[in-house]
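1. here are the coordinates; sequence isn't available:
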């Protein structure tokens, strides 16, 4: 089949995430039936084909979020972009979907027969200090980029958890502890190397495969397997910031004051606040374990003395029980949020807020404050606006830039509390819905539910994303494209208004 990649395609959106090109159950391929073809695939690539029942398969297939069951027919641990091309074409020939993983932080449950392309060996990191650019392979995590850039006095727009993979973060937009100053991580991307769902290796920039470049910045993995990404670096080697932890008894005072204070901040400041219920475990400082606490995170780009003056009103709200603020090397960006590093079973849900009035704060505290029966480990509000609200130099699939705050719930997705965690998270999002309209973003709260995916984009962006998947992946091989195409069909059926979605 031949086609023009950026040409419009007829969108025949499936009605469910897994309905596109669904094979008959009686003829569904499995590992045993594919053993000989998989052996042939192994002989054609520089990497490895890992089969179920082996320790190497288990290690590669298990995502960071261990609550997500990942059971592909095989894992292809690719060594280069040519391996990815071969793997995607193999999947097409043998009627398999393609899933992609490096760290598995954004893993999605997928029940159709699939081939997992594991990109962990694509570990290139090249820094061009003169141009202030980086080229990074799809298997690289942010901390390595931060360390490499720092050797040249530069920074990279990493997220709050530098152990997360670079590519998954950037294809979902990417929200950094300093994003109000610099925008979304994807706003600084200049190029992708990607194997699209039709098995072709392409380069995507603002002038080459421009539609694909638009879609890869915000469209997650719906268009293909990214093998490398290039982006601008920051002329930044330090930041003033850190985190102040308060007792949960002070949650009402701290959250109410933070809401008023945060609304006045200049773009040099980025901040979030989180209500925490951290379990007692080695990685949790004893003052924070087995109790309700409130964390105010803060980062300031500029003169540290100015940052100290800006944060001072928060410092005096209540006695801090842990934490502190100071000048940090930019390589220590992850210390501000101190996100967990070890794999765990996680349930995430998120929402973007258009406003945060006092009534919204009251609603949130009623469900998550110290007196609430709250099973969430973390409930976070993050200030948006600033550079995040502006369109980038080259437009992208990142939508809802008008949002002023993001809301995130993170709980343990394991028995016996998984149902309580999910039900409570849904109640929190429903309670805050009046100040949101239900809008969300691509990176947080990953899901295959097309009704929720539809809320991550506006209608024009989602329709364009789905149309591009039909052009670049005509046989719907990329598993991540299924909910996007289904969501577009759902939005079109509901136009001009959306139905109420329950979280």
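-> Done, it's in. Small disclaimer: the values here were computed from a predicted structure and weren't measured.

2. alpha carbons only for contacts and neighbour counts from here, please
-> OK.

3. Now do the strands in the stretch 51-200 of the chain.
-> For the stretch 51-200 of the chain, the strands defined by DSSP state E, counting those that start in this stretch cover 74-77, 97-101, 114-118, 125-128, 133-137, 189-196.

4. Would you indicate which residues of the fourth one are buried?
-> Residues of strand 125-128 classed as buried by neighbour count (16 or more other Cα atoms under 10 Å): 125, 127.

5. How about residues contacting it?
-> By Cα atoms under 8 Å, 6 or more residues apart in numbering, the surrounding residues in contact with strand 125-128 are 133-137, 140, 145, 148-149.

6. from the chain's centre, how far out does it sit?
-> The chain centroid and the centroid of strand 125-128 are separated by 23 Å under Cα atoms, centre = their mean, to the nearest Å.

7. What sits closest to residue 245 if chain neighbours are left out?
-> Spatially, and ignoring its direct neighbours in sequence, residue 245 is nearest to residue 295 (4.4 Å; Cα to Cα, 6 or more residues apart in numbering).

8. I misspoke; the intended subject was residue 232.
-> residue 133 (4.5 Å).

9. list the contacts for the one you found?
-> Contacts of residue 133 were listed using Cα under 8 Å, 6+ apart, and they are 127, 230-233.

10. what does residue 37 give?
-> By Cα under 8 Å, 6+ apart, residue 37 has no neighbours at all.

11. Tell me which helix or strand comes right after the strand or helix carrying it.
-> Take DSSP states H and E as the rule and residue 37 turns out to sit in helix 35-42. Following helix 35-42 in sequence order, the next helix or strand is strand 48-50 (DSSP H and E).

12. Second structure for comparison follows:
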């Protein structure tokens, strides 16, 4: 059934008549029923108002939307779940991929072929039936394709590497409106750029990615009162360097709201939480975690042998949309002075308003040779710092996250993790997510595949200037 645009004297329906005829999904203009619902994402801080929304049902719809945008001189934005909106799609053609939910598990090959709108929760459930697991992040509600294209710092990253390292091939619509199939041996330059360069080079309509032979973990969270933050943080930093690659962990300082639905033990409290995901025997996991359990009484202790399908319990990320800002910084080795810097900015008694300050332990397989080369940078970092500031628009001047990042500057590697950058990130922050050589190559490929920067509503990589071109 063809899509239809409702008639309204306030809408220029004639301008999208050709687009309506070319796609199967809905075409929505401002003011129409369904427009506000379609433009909304998980981060409600992003109040975007696209010129037109295409609810794509497949690659043909995406190609038609891209050709329409180019013809009318409009940028293209892409949204699945809207967790990591990296720009405002005001005036753009927004391609909504939420209807593209096709998924096929190939258990013999240990791979999953998924369309652009698939979320990790769907892959986790279906792969679990075969004793397999994807390299998903802390929230299973995140779009799988966009997560992997931005690198994909998975819960099991220390054991298996970045999700992008396991992408096998991609279907993508480039700025010329042409659907392409790319892989390590088929347009390898474009494939390399997409594996880490995220949405800068086209709209990925489907992805094949490797699955891991994992059916269970020893995992969960140890939650302490916030007053124990100095003890737990210092002990955790002393504990992590000797861990096997099979054990991933993070430490979080969390200020929980007094909201219904939260466990009574943490509601309205400041807590210190250690998240654990160990791919190994439970007895060995319990032995490795024992020193942390001895640090003091726990408000909650959910670390146990669990099926991988319960992986969402490790981080317990929010499941309902809310407004938030994200910041990030890659760090090297951390010592007691680094712990004191975190505590001085966000520890007990500081009045810090940040909802979450998290340190994720890196290393392990993140540093090992990968199946195929990708654009993902900062593989030498030891830790990733991630902050979430809930609330509305930021006032002028440094915020509490800026103050924390400033304090941590002595331990910074100079890099950022792309998926943790929000829409406020500037060009230099985006550049820092890659090595200088990789960024230069990405800019050259951008000039080849998207010279008009049609795909710029993202963590944008601008096209490299044409040789001989004079820039201001």
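-> Here it is on my side, so go on. All values reported here derive from a predicted model rather than from experimental measurement.

13. care to give me the TM-score?
-> Here the TM-score for the pair of chains, by TM-score structural alignment, normalised by the length of the second structure, is 0.93; 456 aligned residues with a Cα RMSD of 1.7 Å.

14. Could you check which residue of the second structure pairs with the residue nearest to residue 232 of the first structure?
-> Superposed on the second structure with TM-score structural alignment, residue 133 of the first structure falls opposite residue 111.

15. Ok, residue 388 of the first structure next?
-> Per TM-score structural alignment, residue 388 of the first structure is aligned with residue 366.

16. Please name the nearest non-neighbouring residue to its match.
-> That would be residue 161: by Cα to Cα, 6+ apart, it lies 4.4 Å from residue 366 of the second structure.

17. do you know how far the one you found is from residue 291 of the second structure?
-> Using Cα to Cα, to the nearest Å, residue 161 of the second structure is found at 26 Å from residue 291 of the second structure.

18. These two: who's more crowded?
-> It is residue 161, of residue 161 of the second structure and residue 291, that has more neighbours when counted by other Cα atoms under 10 Å, with 27 against 12.

19. Contact partners for that one?
-> The contact partners of residue 161 of the second structure, by Cα under 8 Å, 6+ apart, come to 153-154, 364-368.

20. list the contacts for the nearest residue to residue 92 of the first structure once chain neighbours are set aside?
-> Leaving aside its chain neighbours, residue 92 of the first structure sits nearest to residue 477 (6.6 Å; criterion: Cα to Cα, 6+ apart). Neighbouring residues of residue 477 of the first structure by Cα under 8 Å, 6+ apart: 91-92, 96-98, 197-198.

21. The second structure: which residue goes with residue 477 of the first structure?
-> Looks like residue 477 of the first structure aligns to residue 454 there (TM-score structural alignment).

22. And for residue 203 of the first structure?
-> Using TM-score structural alignment, residue 203 of the first structure pairs with residue 181 in the second structure.

23. Looks like that match contacts residue 172 (just checking).
-> Yes. Counting by Cα atoms under 8 Å, residue 172 is a contact partner of residue 181 of the second structure at 6.5 Å.

24. Looking at those two, which is more packed in?
-> Neighbour totals were compared for residue 181 of the second structure and residue 172, and residue 172 leads with 26 against 16 (other Cα under 10 Å).

25. Which residue comes closest to the more buried one once chain neighbours are left out?
-> residue 204 (4.1 Å).

26. Three-state assignment for the equivalent of the one you found over in the first structure, please.
-> Matched to the first structure by TM-score structural alignment, residue 204 of the second structure sits across from residue 226. With DSSP: H, G, I helix; E, B strand; the rest coil as the basis, residue 226 of the first structure sits in strand.

27. what does the one 4 residues further on give?
-> Three states are possible here, and by three-state DSSP the one that applies to residue 230 of the first structure is strand.

28. how about it, what does it touch?
-> Here residue 230 of the first structure is in contact with 133-136, 189-192 (Cα under 8 Å, 6+ apart).

29. Return the set of buried residues in stretch 116-134 of the first structure.
-> Here stretch 116-134 of the first structure shows 116-123, 125, 127, 132-134 as buried, counting by 16+ other Cα under 10 Å.

30. So of the residues you listed, which two are at opposite extremes in space?
-> 116 and 132 (33.6 Å; Cα to Cα).

31. if I pick the match of residue 388 of the first structure, what's in contact with it?
-> Counted by Cα under 8 Å, 6+ apart, residue 366 of the second structure has contacts 157-162, 379.

32. just to revisit the earlier point, I figured the residue nearest to residue 172 of the second structure hits residue 171, correct?
-> Yes. At 5.7 Å, residue 204 of the second structure and residue 171 qualify as touching, with contact defined as Cα under 8 Å.

33. the more surrounded of these two?
-> Of the pair residue 204 of the second structure and residue 171, residue 204 is the one with more neighbours under other Cα under 10 Å, namely 26 against 21.

34. if I look at that one, how far off is residue 421 of the second structure?
-> Note on residue 204 of the second structure: its distance to residue 421 of the second structure, by Cα to Cα, is 20 Å.

35. so how far is stretch 89-98 of the first structure from its chain's centroid?
-> On Cα atoms, centre = their mean, the centre of stretch 89-98 of the first structure falls 26 Å from that of its chain.

36. Mind listing what's buried along it?
-> Neighbour-count burial for stretch 89-98 of the first structure [16+ other Cα under 10 Å]: 89-92, 95-98.

37. State the span of the second structure onto which it is aligned.
-> Going by TM-score structural alignment: stretch 89-98 of the first structure matches residues 67-76.

38. okay, now the equivalent of residue 317 of the first structure over in the second structure: neighbour count?
-> Under the alignment (TM-score structural alignment), residue 317 of the first structure pairs with residue 295 in the second structure. Other residues lying near residue 295 of the second structure total 14 when counted by other Cα under 10 Å.

39. Please apply the same query to residue 280 of the second structure.
-> 16.

40. try residue 259 of the second structure
-> Neighbours of residue 259 of the second structure using other Cα under 10 Å come to 10.

41. any idea what it aligns with in the first structure?
-> Residue 259 of the second structure maps onto residue 281 in the first structure, by TM-score structural alignment.

42. distance of the nearest residue to residue 78 of the second structure once chain neighbours are set aside from residue 17 of the second structure?
-> Distances taken as Cα to Cα, 6+ apart place residue 95 nearest to residue 78 of the second structure, at 4.8 Å, with adjacent residues excluded. From residue 95 of the second structure over to residue 17 of the second structure the distance is 17 Å, taken as Cα to Cα.

43. for residue 423 of the second structure, same thing?
-> Distance of residue 423 of the second structure to residue 17 of the second structure, given as Cα to Cα: 32 Å.
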